[in-house]
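A.B. asks: Coordinates only, no sequence provided:
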């Protein structure tokens, strides 16, 4: 089906060269899955593409298996650009900044509770009176809709002001999970992932939040690179468990942010201890203190320890982050969120000026 769709798209002339879109190198990805045609189209800055997008949608609907068409645009690099792919791209001066502060929550591996940490940091900030938004950039495994009780959202509405986020407990949320059916995998190549994240960042009407939390996918790959190349991040928080295995992968995430010149705001130790629901006795299931020791060893702030409780699991499943409530876990997230903001303020301070006397 993808080959058939590509052939139809290649009959559409590129407005600049007159060649077919495929021959002109304008197609960065074409896929048809579960009735949805996804086309990644390279565009140039300020290029008018409304007519071109209409022609693409019309051609895609000629394929029998296509019920819906989504077109993702990516910025076409200038010829001979030769940039280092690892270096962050400076955001265009004309592009509005999505939020006053942009903070990424990341992890070197899956299974450490990164999305739970991201959601609850956002909830803690909202509870403290901050205007908060969350971008779920985990394209392959979006968890934010469940964590915020937004699993019934079907699609994202786009108006003249941009993509409209969903609202959960006063937090504005955008997620790939709103665009897929439950249990449906997102099988995309790198350019499609990059294009989707860039559109979410640049075309969403965020409403000028104080803080935008980006829930990063685990590991280091196309999504992380797309974010680093699209927007200037104020800093990254690394979520980790006390295990040595998790710490090994956390170091990889830290190295990735260092390569993209993103400050590390600190480390959070998730599942630090398990608090018994009956007696309150802590049990160090995954060990304890490893993340604090790692933060001290590499010279970055340690933002706090988050205990594992039945309440945290229940609130995550029901879609109301525990940080909105009261109790030891909520207090732990509140302290971590404030420490994160303090670290972000320190990261933005200019370097001291050295004055030599004559």
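C.D. replies: Perfect, thanks for sending it. From a predicted model like this one, the values you see are computed outputs, not experimental measurements. Residues are numbered from 1 along each chain as shown.
A.B. asks: Could you use CA atoms for every contact and neighbour count after this?
C.D. replies: Fine.
A.B. asks: Show me the longest helix that occurs in this protein.
C.D. replies: If you go by DSSP state H, the chain has its longest helix at helix 328-348.
A.B. asks: Show me the helices in this structure, by range?
C.D. replies: Here the chain has its helices, by DSSP H, at 2-9, 50-60, 114-127, 144-147, 190-203, 222-230, 244-259, 290-298, 310-318, 328-348.
A.B. asks: Please compare the first structure with the one that follows:
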């Protein structure tokens, strides 16, 4: 946050200790103090009531209450403050690391969700990540880039949606569960298959991205097809991607393919935001014992090797599959479950990693003020 966006109206003798206390409070995801992270936007005082404004660069709405309580407790040691009134907002930057890529109208950041092979739960992760970002306060869209096996329409319960073209040039997108969705599946008839060569599929993808009437979005999550072929290369070169999430299972073969995915993104200089490990364990419903049918700690080892975060580990659980098949994924169908909490944690980590990537990349960024 630039100095021009900071509104500090405290006397010097009060400003210094307040800033010191706020900067001593470490944000768990940015791993910086609130001042150093640029989150403190407003400081004012009326009588003994401190008016504090915070603006986060990543969505964390479910954490606001705990943050306010923790900060208020710390500030209460100052004699000049008896009460804290805190307003918290979320404001991501417009951000891309792909040089020369055409911006997508109304879209601030693009997150690619990829896997080296199929069958690891990539689409389930994409949908739940999108829904979790929305649950944390972001405006979110999802694009089904799996041209040959689109599954997002079914998972979001919008398989009957048919896009319209109000101007003959652009197409509408579906909405459900508070997010916007586009998929090649909306254009196929019943079980019709998309039988295209790689360049044709890549062309269809760029059309879907650029010709969709996206609403204002903080994040566009792209559910990539498995592998490292034409579509992935097209995305990395022509789409303003901000970062990538790699999905794997603990199996050795899945881990080997996940490494290829990380290597591909590294080569095209797209930040890998972290690794999600699906089917990490199975928990016995009777006794709570955890078994690891596909191996253990594989995702953590890959994350450590490539020096990226392990964003989260999801269990092998029937309800996750059933929710996706029924058009109501875990984040919306079982919001109080451990799985939904894990997806929200992953969403906060992804948002924070993007915010850190903005700073580390050295690219110029712009922040859109809410009206």
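C.D. replies: Nice, I can see it. The structure displayed is predicted, hence computed values, not measured ones.
A.B. asks: Can you calculate the TM-score here?
C.D. replies: In this superposition the chains share a TM-score of 0.70, using TM-score structural alignment, normalised by the length of structure 1; 263 aligned residues with a CA RMSD of 1.8 Å.
A.B. asks: what about the equivalent of residue 157 of structure 1 over in structure 2, how many residues close to it?
C.D. replies: Aligned by TM-score structural alignment, residue 157 of structure 1 pairs with residue 164 of structure 2. By the criterion of other CA atoms under 10 Å, residue 164 of structure 2 has 12 neighbours.
A.B. asks: I'd say residue 164 of structure 2 and residue 182 touch.
C.D. replies: No: the pair residue 164 of structure 2 / residue 182 is not scored as a contact, 11.8 Å apart, by CA atoms under 8 Å.
A.B. asks: looking at the helices of structure 1, which is buried most?
C.D. replies: helix 114-127 (a mean of 26; mean count of other CA atoms under 10 Å).
A.B. asks: by how many degrees do that helix and helix 310-318 diverge?
C.D. replies: 90 degrees (axes from the mean of the first three to the mean of the last three CA atoms, to 10 degrees).
A.B. asks: What range does helix 114-127 of structure 1 cover in structure 2?
C.D. replies: Using TM-score structural alignment, helix 114-127 of structure 1 pairs with 122-135 in structure 2.
A.B. asks: hang on, the earlier thing: ok, which of the helices of structure 1 comes nearest residue 269 of structure 1?
C.D. replies: helix 290-298 (5.6 Å; CA to CA).
A.B. asks: equivalent range in structure 2 for the closest one?
C.D. replies: Going by TM-score structural alignment: helix 290-298 of structure 1 matches residues 298-306.
A.B. asks: Not counting its own residues, what contacts the matching stretch?
C.D. replies: Residues outside stretch 298-306 of structure 2 that contact it (CA atoms under 8 Å, 6 or more residues apart in numbering): 248-252, 255, 259, 274-277, 309-310.
A.B. asks: measure the residue nearest to residue 342 of structure 2 when sequence neighbours are not counted to residue 357 of structure 2 for me?
C.D. replies: Spatial nearest neighbour of residue 342 of structure 2, excluding adjacent residues (CA to CA, 6 or more residues apart in numbering): residue 312 at 6.6 Å. According to CA to CA, to the nearest Å, residue 312 of structure 2 stands 19 Å off from residue 357 of structure 2.
A.B. asks: per the alignment, residue 358 of structure 2 corresponds to what in structure 1?
C.D. replies: That one, residue 358 of structure 2, aligns with residue 348 by TM-score structural alignment.
A.B. asks: What does residue 281 of structure 1 correspond to in structure 2?
C.D. replies: In structure 2, residue 281 of structure 1 lands on residue 289 (TM-score structural alignment).
A.B. asks: My error: substitute residue 266 of structure 1 in the last question.
C.D. replies: Aligned against structure 2 - with TM-score structural alignment as the criterion - residue 266 of structure 1 pairs with residue 274.
A.B. asks: can you tell me which residues contact its match?
C.D. replies: 244, 245, 246, 303, 308, 309, 310, 311, 350.
A.B. asks: which of those residues line up with contacts in structure 1?
C.D. replies: Among those, the contacts conserved in structure 1 (both residues aligned by TM-score structural alignment, their matches' CA atoms under 8 Å) are 244, 245, 246, 303, 308, 309, 310, 311, 350.
A.B. asks: Quick check, the residue nearest to residue 342 of structure 2 in contact with residue 276.
C.D. replies: Yes: using CA under 8 Å, residue 312 of structure 2 makes contact with residue 276 at a distance of 5.2 Å.
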